[in-house]
Every structure is written in C-alpha cells, then in structure tokens.
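J.: Got a predicted structure here, sequence first:
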Amino acid sequence: MWANLAEAMRQLLLERDYDSINMGHIAARAGLARNTLYNYASDKSALVLALTQRAGRPAVERVAAIAARSADPAEQRMREIIETVLEAFTDQTLQLMFRPGSGTPGAEAPKRPANAFDAVAVEVRNVVRDGIARGEFRDVGDVHLMVDLLAGVIRAGAERIGRDPADFAATAREAQKIILTSLARRPD
C-alpha cells in the first residue's frame, strides 16, 4: 500500500502543484476510499513524512554501514556518504522532504518530527569526530553546527538533482569538494 501511495503522489506531482493536492486526490489516485487513507496518515503532511521515511530507509541503512567502517579513512567514508545521500534524492518521493510542513529542516514549525535523514546526521557527526580524532580533518570546534551547515550543501545538491537528475554526477562531485575542503586540515 505504501508503494501505491508513493506512486500516487509522484503522479499527482506531475499533474499539479503540491499545494493543490489534497487527501482526496491521493486516495483516489491510490484506489482507496478517502476515509481509508486516514488510517495511514492524519493529513497530507503526516503522509509525506511517512512516505519520505520509508523511501529514505535504504539510504539511511547504507550510510550507517559506510560510517561503521572505522578502519577506512574518514574522507573516503564522507565521499561515499555524500554520494549515497544525493543518489537517494533521485527518488522524487524524497524530494517531498523539502515541502513546507514536511517535518524537515527549514520547515516552519519550531519543533519538528524526526525525518528519515536525522540518523544520517548522527552518522556524519560520528565520521567527522573520528576524522578529527585521527588527524584527518581539522578540529572544527562545534561538530554539531558544522554538520548542520554541511547539510545545507547536501540540501542544495538534492534540490538541484530533483530539478534535473542528469546533474547528479556533477552535483555529487561539487558537494564532495565543498564538504571535504571545509573539513580539510589547514597548514599552520
């Protein structure tokens, strides 16, 4: 059913603006009674959050596996994480994370529910800390802040890929360059 709901949302987004889509449209496209759809989510924002969590799960698991390879250099792991996350955003369902009210960074609500990529931020912080401890990355001071700032680079890349999936390779390379340059040890 979740795959049907994701596909219904993809199709609707090809036909109309996000804001004009309502639960009735989604239910009809997925072949459900509107009341049945409310068994899956209380409103469109909750449905989008659930869809993005499910769509993002494989990428989150892959990032966790990459981050856990502590014998590998932090830079190598970071490169792979960036590519994995950006590749995940070639799925249009994940592009829904950037809609207002979807429970993602930048959404209007001061308190937001967890999204599929909060776990990615945790893993990236761990890789950054590991890289600092091993002398591979410079001491950035506030690791949490640094990762939040680097997430902006990923978001910009993900949005670009969403607009034009053919830009994936160039966008991934540039995001890796920006992020790794910001973490690089600098000569004293």
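T.: Cool, got the structure.

J.: CA only for contacts and neighbour counts going forward, please
T.: Will do.

J.: Distance-wise, check the residue positioned nearest the centre of the chain relative to residue 150.
T.: Central residue check for the chain by C-alpha atoms, centre = their mean: the C-alpha nearest the mean position is that of residue 117, 5.0 Å away. Residue 117 sits at a distance of 13 Å from residue 150 (criterion: C-alpha to C-alpha, to the nearest Å).

J.: Comparison target below:
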Amino acid sequence: MPRIRGASIEQHHEMVWAGLAEAMRELLLERDYESITMGHIAARAGLARNTLYNYAPDKSALVLALTERAGRPMLAGVTEIARRSAPAADRLRAIVEAVLKASTDQALQPMFRPGAGSLVADVPKGPDNPFNAVVAEVENVVRDGIAGGEFRDAGDVPLTVELLSGAMRAGAERIGRDPASYADTVGAAQEVILAALAPHPGRGVR
C-alpha cells in the first residue's frame, strides 16, 4: 500500500497534486509538451506509474486537472480586479496584464501553446471552470464600461469578449515563445483590446 504523505487522506491528495504540478513545471522547462510522458511525470513527482493512474487516466486528463487547479489564483486575481470601484478601462487593462502574467506559469503553458484549443475545450464547463469564470468577469467589466459610457455598445457582449480573448491568447502564445517580449506584448494587447471597445470617433456611445 502506498505511503500516505499527509496527516489525512485529503491532505495526502493535496500534497500529491502539488507535487504533480511542480513536476509538470520542471518538465516543461526542460522539454516540449508533446515529448513528456506519464512515466516522466510519475518519476519526477516520486510516484509509481500505477499510482499516477489513480489521479488521471492519461496525460491530457492530468494536464486538464492541473490546469484547472493552477487557474484558481488567476481567477481570484481577475475577480478582485473586476470588482474594484475603478473605471472599466482601468480594470480591463489590469485584467489583461493579470491573465498574461498567469500565462507565464509553466503549469498553464499547455493551455496557451499553439494548437491547444482541444485542451481548452475539454476543461469541464460550469462555474468551477476558472477560464469560464474569468470570461464572465470580463463580460461584466465590459457591460459596466458600456453602461458608464466608456465603451461603445458592442451589442453581443459574450461574442465581443470571445473575440477579444483571441488577442489575449495570441499574446500568451507570443510570451511563451519569447519571454523577453512580456512587457511589450502586454502593452500591445491592452492597446488592441481597449481600441476595439472605444467609441467610434464622431458617433458617441450607442
């Protein structure tokens, strides 16, 4: 029977998940995602491979679970920003930076790499999904900006935010390829997103 690492089963599981997250971070710094195997992850986390399969049936499922957990701090940060009593444009600018900062976490890198759409789509839907919850917070900020006259009436707010999220994904992918571009990429993403929501010159806000 495997040795229990914590004082309780629950604590043991939390410690194992933390070890798996750190193992993935280390492995992603050393090799590309596709070359990482369940055997690599188990060995780095100090687990027997059959024990690892108690936590996930394959690498994709494991990465999805780790990503959901790693996304919780990002959601907490975005939620705090979204609910500030500040202009909507300032909040949105801060949210863009918070999300792109989170994308530098190696545990989240698989979700932001090119071609990761299937992984993103496979994260379970619902309020516990940190990515869906971040989108909901951004939609609320955009609605606040429209109501306050800062942003033009975008009409279909969910569609608008979905399109703008493409700019953030592109920024995250750029940062993943070239970490030194972080500051410039954040600035460019903020500019593009806020420009897309700005009132049209001479037309006011509808």
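T.: Happy to help now that I have it. Bear in mind that the values here come from a model prediction, so they are computed numbers and not experimental data.

J.: Can you give me the TM-score here?
T.: Superposed pair, TM-score by TM-score structural alignment, normalised by the length of the first structure: 0.89. Supporting alignment: 184 aligned residues with a C-alpha RMSD of 2.1 Å.

J.: To which residue of the second structure is the residue nearest to the centre of the first structure aligned?
T.: Counting by TM-score structural alignment, residue 117 of the first structure corresponds to residue 131 in the second structure.

J.: Likewise for residue 166 of the first structure?
T.: By TM-score structural alignment, residue 166 of the first structure lines up with residue 180.

J.: That match and residue 174 of the second structure, how far apart?
T.: 10 Å.

J.: picking that back up, my read is that the match of residue 117 of the first structure contacts residue 69, right?
T.: No - Residue 131 of the second structure lies out of contact with residue 69 (C-alpha atoms under 8 Å); the separation is 11.0 Å.

J.: In terms of packing, which of residue 180 and residue 174 of the second structure has more residues around it?
T.: The neighbour comparison of residue 180 of the second structure against residue 174 (other C-alpha atoms under 10 Å) goes to residue 174, with 18 against 11.

J.: Just the element for the more buried one, please.
T.: helix 157-177 (DSSP states H and E).

J.: Tell me roughly how far that helix lies from the first structure on average.
T.: Here the mean offset of helix 157-177 of the second structure against the first structure after fitting is 0.7 Å, by mean C-alpha distance after the TM-score superposition for the first structure.

J.: which other residues reach that helix?
T.: Where contact means C-alpha atoms under 8 Å, 6 or more residues apart in numbering, the residues beyond helix 157-177 of the second structure that reach it are 96, 99-100, 103-104, 109, 112-114, 135, 138-139, 142-143, 154, 181-182, 185-186, 189, 192-193.

J.: Selection in ChimeraX covering whichever of those are buried, please.
T.: The buried residues among the contacts of helix 157-177 of the second structure can be selected in ChimeraX (16 or more other C-alpha atoms under 10 Å) with this line:
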select :96,99,100,103,104,109,112,113,135,138,139,142,143,154,182,185,186,189,193
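
J.: Which residue ranges of the second structure form helices?
T.: Here the second structure has its helices, by DSSP state H, at 9-30, 38-45, 49-52, 59-82, 88-102, 109-112, 117-122, 130-147, 157-177, 182-197.

J.: and those, which is most packed in?
T.: Mean neighbour count, computed with mean count of other C-alpha atoms under 10 Å, is highest for helix 109-112 among those, reaching a mean of 23.

J.: what residues does it touch?
T.: Contact with helix 109-112 of the second structure is made by 33, 63, 67, 103, 116, 117, 119, 120, 169, 172, 173, 176, as judged by C-alpha under 8 Å, 6+ apart.

J.: Rebuild those as CSV, extending it with distance to residue 23 of the second structure.
T.: Output for these, formatted as CSV (distance: C-alpha to C-alpha, whole Å):
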residue, distance to residue 23 of the second structure
33, 13
63, 11
67, 13
103, 17
116, 20
117, 23
119, 19
120, 21
169, 24
172, 22
173, 22
176, 19
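
J.: Give me the distance from stretch 165-175 of the first structure to the chain's centre.
T.: Mean-position distance between stretch 165-175 of the first structure and its chain equals 15 Å (C-alpha atoms, centre = their mean, to the nearest Å).

J.: Hmm, I typed the wrong one, I wanted stretch 168-187 of the first structure.
T.: Distance, centroid of stretch 168-187 of the first structure to centroid of chain: 18 Å (C-alpha atoms, centre = their mean).

J.: same check, this time on stretch 57-73 of the first structure
T.: The answer for stretch 57-73 of the first structure is 15 Å, by C-alpha atoms, centre = their mean.
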